[in-house]
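Undergrad: Attaching a predicted model along with its sequence, questions to come.
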Amino acid sequence: MPSSRHADAASTRPLDILQQVFGYAAFRGQQQAVVDHVTAGGDALVLMPTGGGKSLCYQVPAIARHRAGQGVTLVVSPLIALMHDQVGALDEAGVKSAFLNSTLEGDEARRVERDLMAGNLVLLYAAPERILTPRFLAMLDSLHERGLLSLVAIDEAHCVSQWGHDFREEYLGLSQLHERFPSVPRIALTATADAHTRADIVERLALESAQQFVASFDRPNIRYVIVEKDEPRQQLLRLLRDEHEGDAGIVYCQSRKKVEDTAAWLAGEGLNALPYHAGLDAAVRRQNQDRFLRDEGVVMVATIAFGMGIDKPDVRFVAHLDLPKNIEGYYQETGRAGRDGGPATAWMAYGLADVVNQRRMIDEGEADEEFKRLQRAKLDALLALAEAHDCRRVRLLAYFDEASQPCGNCDNCLHPPAVWDATDAARKALSCIYRFHQQSGFGFGAGHLIDVLRGKVTDKVTQRGHERLSTFGIGADVAEQQWRSVLRQLIALGHVRSVGEFNTLELTDSARAVLRGGVPVLLRVPAEAPPRGRRSNRGTGSSRGGTAKPPPLPLDEAGLARFAALKAWRAEVAKSHNLPAYVVFHDATLAEMAREAPDSLDALAGISGVGGKKLDAYGSDLLRVLAAAG
């Protein structure tokens, strides 16, 4: 890469900007095509996985168009945390940008507005609800009249779709921007959208003429693991201690209470765990999020209120203690692991109660029947992924219409599951549910059904006279855990549904084919807990995050010393600038410096991730640190 110190500071060529400002030698994947199209004034819809470099797809065109005198790029962003990180990173790279949100005091907000109206800003970040206020729209009108509204970038564009996993009503008003400024190009970006959601984005944002860029959804560095719930807290603890000790990660729970209880329990087990949900005091949420972003080895236990726009690159695991609503949500949430390309784990524990609860929430919701039908189909796809015997990644990518081959890196590929023919057991369960309704006119829950099948005499069994049913005891040879697996699969396949406040079970129309023996039911054999033991390919570390993590590149002893010195220097800079360490430099950039040991500014400019502003700001210090570390 040519030295960014000698690059043309006013160049509008995207590749020059990429090298000079961001310090990268070349675009990745479809970035080049997107950037060229948008820089030239075209509309675009970009689907690119988390960690795929979506931000550069609008940041590079924003810089190019600003240098060409076309004004500011407005970035629609849903979260304050994302705005802060993006603006902090751009400031480090020497790009004049700002945000307008509720964290700014009056004087600060007015200064940003003055810079905006003067045409000084390259990018301005704001949330949709602020953008659509009369005052903000009036400022945009003034900019547009003077030819200074260059581009509109709509980040997390799936939020505009009611079919997606994170619908936000305020996004619906963004169509006003196109109606008001039809000549201003727009780029909408998201990491997840199936065909239905994609069509909804196009319609709601009036992007019918936009060129669509759909990158591969594959994240080969992520290992997908899905386990049946069997003391899920202990299962999670085994994962953290045996495979991710000292690593940063996210644990997702469905309820706020479960978040707090799980975080407290993990902390009691010696982990550096913090809670995050919308019900916490705003100052506590902000403090916990800052610790997660800035400290090493923090485990954030959270609802899905946490995560969108989190750019922390070294999240080594994402764990789900509850079943997400659909594959888009699952993919979006798991995609927050391994943004740096290093090995990461997407782990989920789920059980019968998860299936029942998710179906009940759909059935009891206030949406129309068409919406419920689609949500059930999306849940079914996720359940099929969870129950799969074959490659998880093949099934996950197929959901997004992408063909692939078995990955060799998911749990099913690494440890192919044993299966058993559960057709006879399934027929017994369905027959027992039928007998309940035949005798009483209503159904019963899974626990009572299993008691009857296994011939267990309880007060409830005798009170209902169910010991006299022909199905009483016909499943005594099947363990309770296996029965739960059978019922979970029958619900997942849609042969049984759970209804009402008490989650009683009833048959669906498709159950008849199973009862007649025409539909085989093959189930996974419940896996035993893996033996305790640490993976040999990971560095050791304290569960409190006190031990240094291994670098992303293999380094010799001298290189490791340089890497440690560079990380210590970066920590001081990040603290003084009030930024997460990765905003200063990613680990991968420090590791390359440690390996190459550049001894001049020109040599340092050749390191990936060292742009012109950072070279000027930090170059001399970096050379001093490298020389001192040997």
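TA: All right, it came through fine. Numbers count the residues shown, from 1 in each chain.
Undergrad: hey, let's count contacts and neighbours off CA atoms from now on
TA: OK.
Undergrad: secondary structure class for residue 293?
TA: helix (DSSP: H, G, I helix; E, B strand; the rest coil).
Undergrad: nearest residue to it other than its sequence neighbours?
TA: residue 580 (5.7 Å; CA to CA, 6 or more residues apart in numbering).
Undergrad: Contacts only, for that neighbour.
TA: When contacts are counted by CA atoms under 8 Å, 6 or more residues apart in numbering, residue 580 touches 290, 293, 294, 574.
Undergrad: Could you tell me which of these count as buried?
TA: 293, 294, 574 (16 or more other CA atoms under 10 Å).
Undergrad: Surely residue 346 is within a helix?
TA: No - according to three-state DSSP, residue 346 belongs to no helix; its state is strand.
Undergrad: quick one: it and residue 337 touch, right?
TA: Yes - at 7.3 Å, residue 346 counts as touching residue 337 under the criterion of CA atoms under 8 Å.
Undergrad: Looking at the two, which is more packed in?
TA: residue 337 (32 against 24; other CA atoms under 10 Å).
Undergrad: Who are the contact partners of that one?
TA: With CA under 8 Å, 6+ apart, residue 337 has these contacts: 222, 249, 313, 314, 315, 316, 317, 318, 344, 345, 346.
Undergrad: Looking at those, which is nearest residue 603?
TA: residue 313 (25.4 Å; CA to CA).
Undergrad: My guess is residue 285 contacts residue 279. True?
TA: No - applying CA under 8 Å, one finds residue 285 not in contact with residue 279, separated by 9.0 Å.
Undergrad: who's more crowded, these two?
TA: The neighbour count for residue 285 versus residue 279, taken as other CA under 10 Å, is higher for residue 285 (18 against 10).
Undergrad: Quick check: closest non-adjacent residue to that one.
TA: Per CA to CA, 6+ apart, closest to residue 285 is residue 276, 5.9 Å.
Undergrad: Quick check: the one you found vs residue 258, distance?
TA: Using CA to CA, to the nearest Å, residue 276 is found at 11 Å from residue 258.
Undergrad: quick one, strands of the stretch 301-450 of the chain?
TA: All strands of the stretch 301-450 of the chain, identified by DSSP state E, counting those that start in this stretch, fall at 315-320, 344-350, 419-421.
Undergrad: Second structure follows, compare the two:
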Amino acid sequence: MTSPETLRVLNRVFGYDSFREGQHEIVDHVTAGGDALVLMPTGGGKSLCYQIPALIREGVGVVISPLIALMQDQVDALRALGVRAGFLNSTQDPDERRLVEAEFLSGELDLLYLAPERLRAESALRLLDRGKVSLFAIDEAHCVAQWGHDFRPDYLALSELHERWPEVPRIALTATATKATHAEIASRLNLEDARHFVASFDRPNIQYRIVGKNEPRKQLLELLRTEHAGDAGIVYCLSRRSVEDTAEFLVRNGIDAVPYHAGLDAPTRAKHQSRFLREDGLVVVATIAFGMGIDKPDVRFVAHLDLPKSVEGYYQETGRAGRDGLPSTAWLAYGLQDVVQQRKMIDGSEGDAAHRRRLSAHLDAMLALCETVECRRVQLLAYFGQSGTPCGNCDTCLSPPESWDGTVPAQKLLSTIVRLRRERGQKFGAGQIIDILLGKRTSKVGQHDHDSLSVFGVGTELGDGEWRGVVRQLLAQGMIAVEGDYGTLVATEAGDEVLYRQRKVMLRREPERAAKPAKSRRAAVSAELPEDAAPVFERLRAWRAATAKEQGVPAYVIFHDATLRQIATESPSSLTALGTVNGVGDNKLAKYGEQILEAVNTLPSTPPS
């Protein structure tokens, strides 16, 4: 049973009549002083789980966040709701810090945001000792997992919070955790005895699609032009050079895009991030240095031009799409070279053999997701220890691929690798091996006399692209491996079982027709709005854009699209009616109510007859 006080705060401050599934149990538990570990997907409403208890409990809620570049926006969003929020980080000058510290000590704040490294300073700990802390919220808690995809060493020290302030409740939150990461978070933060809340990781509005690489930038451009024209989105690349080149390619082809990576100077990174948050329809091309904590609700697509290193990373990155619940796309272009490159990176990585085995296990799980013939969503949920049923909204559900018996082609390829090594003492990459199988008399084939091999020309039943798919899948299944700087291929023990002991090999054949595309943002909005509400919605968006620009904040800080859609549909004629709309709390009603009613009730101008 949700307490009346938490419901009152939810409605008065945040403008919602009811909690999402699972939220109210967490809110009531933390409000009552209990510790909590929360696993909830991006867009599931994690922040309310500590914001509401901080507003109810005596003192100031201290939020530990690694997102220094976003703290200003987080605080602006709360202040727009009438919440007294502040932050302390390295971007402030001494006077700004002193002002926030004074507000904290005098109890004039509801929430205070701190970076984890700040808590390593004794001065920050003494400051918290002098004030009244109502709770500690540890956001992005997966950063404490040492072998996770976003490890931050400063998070390891957060276990000391409970030792220094044993009476203050703690809530740790993350959107990404396997069972192993979940256990590691609990152990490292001393939260084994806390109450654990695990929501479903399913994001049904996201359509997962993985395509074979064939000029990936052109494939990306086609996706943006046909499905996401004018939409905001994120494109992830593995290297800084690829980020720069892809951003330039998109700009040359009429797409408004900017690069983001750690090699850019801090002012440029800040400018590009700010533009992405504040402008409609901007595409950011980035390394994984970008995105954590991005609260932009209308990101309509996340595209990967290179294979992510882990399923956790993939899920976290794709989860930045569709926070508003509207149809969105998670698109990945994946090819043989991705597998070769990732295997080489693991072999050359720092750390011991156990570390490399962990990296290999992460990659194997990612490859399994790419190569599956089953529902992508079911496989993704299974990785996080959750069950699911075929979703009907991923590429393998919409255009099911076939499995085929690839034992004979696998044996031919393995035989070529083995014969080159045994008979000639040679190792080659995929291109030369495929040329031998296809019987191509290239200069390199002639130079090494490979046309005299017994396997020369035995693979003409498949084309070059199909053979590359065989190589990719045998790499994914661990039947061949990559060696050395030149990406040469060798057979493994698992490959020997195929070659000598007739182990069966099942492979995936790509479907001939593509998956049904996701609706674009505009199509989704149009489909959900009555005809007469569409122009009202556009007027409200224009008003919101102007207001956000005037205040120097992202548009979603004013109102989310979902709130504007409800206003346009219901067309309230009074402040009382407007106050019943989801997302319109007391503070925003007082601040913007009259302006919204004016925009709703303005008659469209008609041309003179």
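TA: Everything's here; your move. Everything numeric in this text was worked out from a predicted model, so none of it was measured.
Undergrad: Tell me how they score on TM after superposing.
TA: The pair, once superposed, lands on a TM-score of 0.95 when counted by TM-score structural alignment, normalised by the length of the second structure; 602 aligned residues with a CA RMSD of 1.9 Å.
Undergrad: re the thing from before, need the contact list for the equivalent of the residue nearest to residue 285 of the first structure over in the second structure.
TA: Counting by TM-score structural alignment, residue 276 of the first structure lines up with residue 260 in the second structure. Shown in contact with residue 260 of the second structure (CA under 8 Å, 6+ apart): 243, 269, 272, 273, 284, 285, 286, 287, 289, 290.
Undergrad: Those residues in helices, which ones?
TA: 243, 269, 272, 273 (DSSP state H).
Undergrad: List just the nearest of those to residue 349 of the second structure.
TA: Closest to residue 349 of the second structure out of these is residue 243 (22.2 Å), distances taken as CA to CA.
Undergrad: any idea how far the aligned partner of the closest one in the first structure lies from residue 278 of the first structure?
TA: Residue pairing (TM-score structural alignment): residue 243 of the second structure is matched to residue 259 of the first structure. For residue 259 of the first structure, the distance to residue 278 of the first structure equals 11 Å [CA to CA].
Undergrad: likewise residue 480 of the first structure?
TA: 37 Å.
Undergrad: who has more neighbours, the two?
TA: residue 480 (16 against 13).
Undergrad: Please name the residues that touch the residue mapped onto that one from the second structure.
TA: Matched across to the second structure, residue 480 of the first structure falls on residue 464, judged by TM-score structural alignment. Residue 464 of the second structure sits next to 434, 438 when contact means CA under 8 Å, 6+ apart.
Undergrad: The equivalent of residue 568 of the first structure over in the second structure - how many residues pack around it?
TA: Residue pairing (TM-score structural alignment): residue 568 of the first structure is matched to residue 542 of the second structure. Neighbour count of residue 542 of the second structure, defined by other CA under 10 Å: 13.
Undergrad: now the helices: where do they sit in the stretch 151-300 of the second structure?
TA: In the stretch 151-300 of the second structure, the segments counted as helices under DSSP state H, counting those that start in this stretch are 160-164, 179-188, 216-227, 240-252, 266-278.
Undergrad: Can you check which of these gets nearest to residue 447 of the second structure?
TA: helix 216-227 (32.4 Å).
Undergrad: The closest one maps to which residues in the first structure?
TA: Going by TM-score structural alignment: helix 216-227 of the second structure matches residues 232-243.
Undergrad: Buried residues in that stretch, which are they?
TA: 232, 235, 236, 237, 238, 239, 240, 241, 243.
Undergrad: Ok, stretch 179-189 of the second structure next?
TA: Applying 16+ other CA under 10 Å to stretch 179-189 of the second structure flags 181, 182, 184, 185, 186, 188, 189 as buried.
Undergrad: I figured residue 223 of the first structure hits residue 346, correct?
TA: Yes - using CA under 8 Å, residue 223 of the first structure makes contact with residue 346 at a distance of 6.0 Å.
Undergrad: counterpart of residue 74 of the second structure in the first structure?
TA: Per TM-score structural alignment, residue 74 of the second structure is aligned with residue 86.
Undergrad: Comparing the helix or strand hosting its match with the second structure, how large is the average distance?
TA: Element membership for residue 86 of the first structure (DSSP states H and E) is helix 80-92. For helix 80-92 of the first structure, the mean deviation from the second structure after alignment is 1.5 Å (mean CA distance after the TM-score superposition for the first structure).
Undergrad: report the angle between the axes of that helix and helix 282-294?
TA: Orientation of helix 80-92 of the first structure against helix 282-294 (axes from the mean of the first three to the mean of the last three CA atoms, to 10 degrees) gives an angle of 50 degrees.
Undergrad: ok, residues contacting helix 80-92 of the first structure?
TA: By CA under 8 Å, 6+ apart, the list of residues contacting helix 80-92 of the first structure from outside reads 77, 96-99, 101, 125-127, 308-311, 579, 583-584, 613-614.
Undergrad: if we go to 7 Å?
TA: 77, 97, 98, 99, 125, 309, 310, 579, 583, 584, 614 (CA atoms under 7 Å, 6 or more residues apart in numbering).
Undergrad: How about the secondary structure of the residue lying closest to the third one once chain neighbours are set aside?
TA: Okay, so that is residue 98 of the first structure. Excluding the flanking residues, the one nearest residue 98 of the first structure by CA to CA, 6+ apart is residue 124, at 5.1 Å. Recorded secondary structure, residue 124 of the first structure: strand (three-state DSSP).
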